[in-house]
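Engineer: coordinates only, sequence not included:
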């Protein structure tokens, strides 16, 4: 058997982005000995790419904003499929999490009277995003990272040991959640990417905060770490994934040159006044305002532009529609031959803002296009198009505690957790989501661990995890060896072409057949060399996760015969009221994925009262809700 080192902790946090770091801070504050496992270098998490801001109803830019309006916007954006209690807690607690960041040293942009500045974003009724230029995610990670270091320094002063109660393990990858014979969490199995050494961290509580799944798609804004690790770890541990069909394609990713295709162009460009034009120079978004949004969105350019000067007029420009609506509109323009030369559309901010204001408010975008595409956004338009950006589906969790369904001791927060955003996430809600539920996951994971719960790692499971990790070095037992890079490219192309922004029954069925064939071929993956930093080996292990997640997305998307939020079926283009209360749960069944339909919990009556009855009638089909509407 391979040599496996062991450590004992109370809480292990898998992932060191915003959700993971916030969970670790809270667990440590609650008294738990906490280890953070970081797939990349500490401080390099994908959260740094969240540029526009943190959504929180602090009412700094508009005195009318409050948590109820934020809740209402979130439910509307998610087309009422959100786990409503999560959306409620998120809206209520987000302002405190932002103010908390400020007390920890976050340097937010300010209003003229010294308050935290807040900007416009799609789907939000009021300017609500607290921001640091267009580098908000970077500032969030910097602040949380410094808080982690501060807590380690406290430990050093008290015990002489920097790692007494909080430790960060950089460049480690978790391959299995370990459970005891009684089914409770007992720890994790992981390996160090540089040396290849194996490590078991024994702990009664594990928090998954691994982010998204974007590297399963060919065109994505996601960084290399986003291979669906947490989703697959939860599935293999016995926890279900909820509503994996809902994948958000951010409407504005770079489209040129090919080497940077998909890299995010922050929504704050549009929030600050940028407009979308087709090859004819026309602002086409006015043609794509859905009936349900007609009351809130401008019908003419003059009306839309007036909103930036007077947000109280309540008629926002259509460039600030929810992301799913904008992405579909861009896709339609390109499909109908009105796209830009490289297959996107034009995002114009140069005619809307002075050059010095662009450089001050959008410094990252200015440098990104100047350095990578030789485009000066202060003088010319950007070419943008939809890119796989975020998955609304994820591990099914309890709204209050972030505990996963069915696996005692396993928690999840951030993008890896499902339910909060329904069928479509509003921009800026991701950063407040990871702060609110990162904190809750860390707190309740610590409480669970400190209660004396937990189990003992089964020795055979450790041996099996080590054998699984080493399998690619053994070569295939039969048939020709397979290259992990080839399989990854084929999976990305399959997901991009057959389970992308516009979906059809026959194509998704074909995708499932291809994924099954890829999984069979993946058994024959062979890698050369040794365990010391071996990218081919790393990808071979990541492929297991991407294939599992890819099947979940395709299978759930094939099952849901309607279009809602981030899920668009060309063969079922309408949103169907009978599907509104239906969640699709994916379970690991043998080597494949099984589906289960579960009805959502009815929304509480006082929260229903926040919406107009006519609006609710367009979405809701639950009998209990229909009864509420009739009163």
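Structural biologist: Great, that's in hand. A quick note: this is a predicted structure, and the numbers were derived from the prediction, not measured.

Engineer: okay, CA-based contacts and neighbour counts for the rest of this
Structural biologist: Will do.

Engineer: the longest strand in this structure is where?
Structural biologist: strand 382-391 (DSSP state E).

Engineer: which secondary structure elements does that strand sit against?
Structural biologist: Under the contact definition 3 or more CA pairs under 8 Å, 6 or more residues apart in numbering; DSSP states H and E, strand 382-391 sits against strand 247-254, helix 323-335, strand 345-348.

Engineer: can you rerun that using 7 Å?
Structural biologist: The helices and strands touching strand 382-391, judged by 3 or more CA pairs under 7 Å, 6 or more residues apart in numbering; DSSP states H and E, are strand 247-254, strand 345-348.

Engineer: out of those, deepest packed?
Structural biologist: Using mean count of other CA atoms under 10 Å, the stretch among those with the greatest mean number of neighbours is strand 247-254 (a mean of 28).

Engineer: before we move on, the earlier item: show residues contacting the longest strand of the chain.
Structural biologist: Contacts to strand 382-391, defined as CA atoms under 7 Å, 6 or more residues apart in numbering, come from residues 212-214, 217, 219-222, 246-256, 262, 327, 330, 340, 344-348, 415.

Engineer: make it 8 Å
Structural biologist: Here strand 382-391 makes contact (CA atoms under 8 Å, 6 or more residues apart in numbering) with 212-214, 217, 219-222, 244, 246-256, 262-265, 327, 330-331, 340, 342-348, 369, 375, 415.

Engineer: so what's residue 548 up against?
Structural biologist: Applying CA under 8 Å, 6+ apart to residue 548 gives the contacts 232, 592, 593.

Engineer: wait, residue 299
Structural biologist: Counting by CA under 8 Å, 6+ apart, residue 299 has contacts residue 286.

Engineer: that one belongs to a strand?
Structural biologist: No - per DSSP: H, G, I helix; E, B strand; the rest coil, residue 299 lies outside any strand segment and is coil.

Engineer: nearest to residue 545, of the contacts of residue 548?
Structural biologist: Nearest to residue 545 among the contacts of residue 548, counting by CA to CA, is residue 232 at 5.1 Å.

Engineer: what count of nearby residues applies to that closest one?
Structural biologist: By the criterion of other CA atoms under 10 Å, residue 232 has 29 neighbours.

Engineer: packing partners for whichever helix or strand it is part of?
Structural biologist: According to DSSP states H and E, residue 232 maps onto helix 229-237. Here helix 229-237 touches strand 172-179, strand 241-242, strand 394-395, helix 535-559, strand 582-589, going by 3+ CA pairs under 8 Å, 6+ apart.

Engineer: okay, pairing it with this:
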């Protein structure tokens, strides 16, 4: 049936469509536009409110400004260590090599980084990084990145206005617009993207031969999360339904430090730069407990006593870092154990104290957002009191399987970059690697999408396909007394938090899959009666099936991987297996939901393996690989 007049579809045609206006999306759009391609940027929220602004601590790049010994080789080694050797080695290599150029490029475009005494970009410590490596702007680095990339977009639009008479001629931003489906042609290649304007419910269809997904993560499937409302797994689900595969979905990062009190702000991020600048973790007994949680594989790199750890801040060349700077997965598990064993803070976390090491004026200078956040939301003055913190769902290492060089997925014409793309971070992401990841692979995906558009003009989207997409989007408005989306969303968040959270067990995940199957059936009858204008229930009804689908991929992969590695901890399989290190679990979508296949992981080139000592390699590689 053709669409009714009140549900007409506005069509646009571009060479490249970028879904997502965070760091990865804007960098991809800039790259495509600079290749002469007509480019659209689709922002689910207001332009400038991308989740990238929540990344506070800094962007990791081996500039060597604080320690000249830092090189891309060291950054690569730290990234592989942090990901427990499950990273795509080519992606990790490209990231480490190119991150410095991307940071300097950002500075050239106007980013105002904090400076060293001699005027270079300042770099701070972060967990899992051997050297101070994070270029930062106080604790508001993501905000500065978005501001700078937006300014670059505006500069390109102003150039188009001067040359072509229209600022939107070659690069146009569509704010508060949500994509509900990727549309493919008869061959299975990308033909466009269908969605709607959130402000008035008007439908839009973007026809293009190249689409870049830069939609971020999946955190709103969990009840305790640092993620804002946008992170509903849209990009992951769009890719699955279009025929792409997802990898590493079992690896969900629980950031060790989120706020735990009051309940209204539970899960809000407490930046890792608090620990990078000297903050220490203590339990309810006043014990600096992280010394008891250093894994053997990291023993040589981390201090064993408080005196040794404190001395590192004065002389980092001793290379025995404080255990608070272990990778995030290690710190999150340690905090979880302290709380479960009865040594937690009054509100179910632990204490993070920066006031004993840093004077008040320095805290105001280096951590202004954290001081404001705790004072306004929890009535805690971090210049004089410790913070209460605990793990919060923060990041998903899994995402669309992509080619390292171009960001291309399994589906012709579909590209991905940033958190929605898998492979770069392996089983655990190091703090600070996300912002440089956005720049490196956002640019590469934009270039890949532009090259695809050079050779493929696209066949357009038929009226039949467009009408089918429209009918699916309108369905929740016509279900009458159907299923309340808010009820199902609450059940989903509780299921994922309780049964597929920071510590997992086989029987609990089997129960979670049974619940998810029932939820999937109920999402077919979601009801949000009313108009399309200002109807938040309709917005949730369109996003909820994405969250359920992606949660199924996470749970299936977590049940399948019978080991503990990085962000995936199995209470019933606590050891890490050299055999499992060679395996990526690839999720695909079919008529019966999500299915998994095992795919081999590419090996690390011998010249890069030489960066690791034999004892370390023996903990990760099989005997066959070692020989």
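Structural biologist: Structure received. Being a predicted model, the structure only gives us computed values, none of them experimental.

Engineer: give me the range in the second structure that the longest strand of the first structure lines up against.
Structural biologist: Under TM-score structural alignment, the match for strand 382-391 of the first structure in the second structure covers residues 387-396.

Engineer: equivalent analysis for stretch 148-156 of the first structure, please.
Structural biologist: Using TM-score structural alignment, stretch 148-156 of the first structure pairs with 153-161 in the second structure.

Engineer: ok, stretch 309-319 of the first structure next?
Structural biologist: With TM-score structural alignment as the criterion, stretch 309-319 of the first structure aligns to 314-324.

Engineer: cool, stretch 203-213 of the first structure as well?
Structural biologist: Using TM-score structural alignment, stretch 203-213 of the first structure pairs with 208-218 in the second structure.

Engineer: now find how far off-centre that stretch is within its chain.
Structural biologist: 13 Å (CA atoms, centre = their mean, to the nearest Å).

Engineer: again with stretch 79-98 of the first structure
Structural biologist: Using CA atoms, centre = their mean, the offset of stretch 79-98 of the first structure from its chain centre is 15 Å.

Engineer: what sits up against that stretch?
Structural biologist: Stretch 79-98 of the first structure has contacts (CA under 8 Å, 6+ apart) with 54-58, 67-68, 70-71, 74-75, 130, 399-400, 419-424, 432-433, 435-437, 564-565, 580-581, 600-601, 603, 619-620.

Engineer: now a PyMOL select for only the buried ones of the residues you listed.
Structural biologist: Those of those that count as buried under 16 or more other CA atoms under 10 Å are selected in PyMOL with:
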select buried, resi 54+55+56+57+58+67+70+71+74+75+130+399+419+420+421+422+423+424+432+433+435+436+437+564+565+580+581+603+619+620
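
Engineer: just the ones of the contacts of stretch 79-98 of the first structure in strands?
Structural biologist: 54, 55, 130.

Engineer: distance to residue 198 of the first structure for those residues - can I get that in CSV?
Structural biologist: Output for those, formatted as CSV (distance: CA to CA, whole Å):
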residue, distance to residue 198 of the first structure
54, 37
55, 40
130, 41
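
Engineer: so which of these comes closest to residue 283 of the first structure?
Structural biologist: Scanning these for proximity to residue 283 of the first structure, where the rule is CA to CA, the winner is residue 55, at 26.9 Å.

Engineer: just give me the match in the second structure for the closest one.
Structural biologist: Checking TM-score structural alignment: residue 55 of the first structure goes with residue 60.

Engineer: that match against residue 141, yeah?
Structural biologist: No - under the criterion of CA atoms under 8 Å, residue 60 of the second structure makes no contact with residue 141, lying 11.2 Å away.

Engineer: burial count for residue 562 of the first structure?
Structural biologist: Other residues close to residue 562 of the first structure by other CA under 10 Å number 21.

Engineer: ok, it - contacts?
Structural biologist: 568, 569, 572, 573, 574, 575, 576, 579.

Engineer: how about residue 78 of the second structure?
Structural biologist: 128, 129, 130.

Engineer: from these, which ones fall inside helices?
Structural biologist: Among the contacts of residue 78 of the second structure, DSSP state H puts none in helices.

Engineer: got a markdown table for the residues you listed, with distance to residue 47 of the second structure and neighbour count too?
Structural biologist: As requested, the contacts of residue 78 of the second structure are exported to a markdown table (distance: CA to CA, whole Å; neighbours: other CA atoms under 10 Å):
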| residue | distance to residue 47 of the second structure | neighbour count |
| --- | --- | --- |
| 128 | 33 | 25 |
| 129 | 32 | 27 |
| 130 | 36 | 20 |
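
Engineer: hmm, back to that, quick one: distance of the longest strand of the first structure to the chain centre.
Structural biologist: On CA atoms, centre = their mean, the centre of strand 382-391 of the first structure falls 14 Å from that of its chain.

Engineer: quick one, that strand and helix 323-335 angle?
Structural biologist: 140 degrees (axes from the mean of the first three to the mean of the last three CA atoms, to 10 degrees).

Engineer: and strand 382-391 of the first structure, how far from the second structure on average?
Structural biologist: By mean CA distance after the TM-score superposition for the first structure, the fitted strand 382-391 of the first structure averages 0.1 Å away from its aligned residues in the second structure.

Engineer: could you measure from residue 407 of the first structure over to residue 416 of the first structure?
Structural biologist: Going from residue 407 of the first structure to residue 416 of the first structure by CA to CA, to the nearest Å gives 16 Å.
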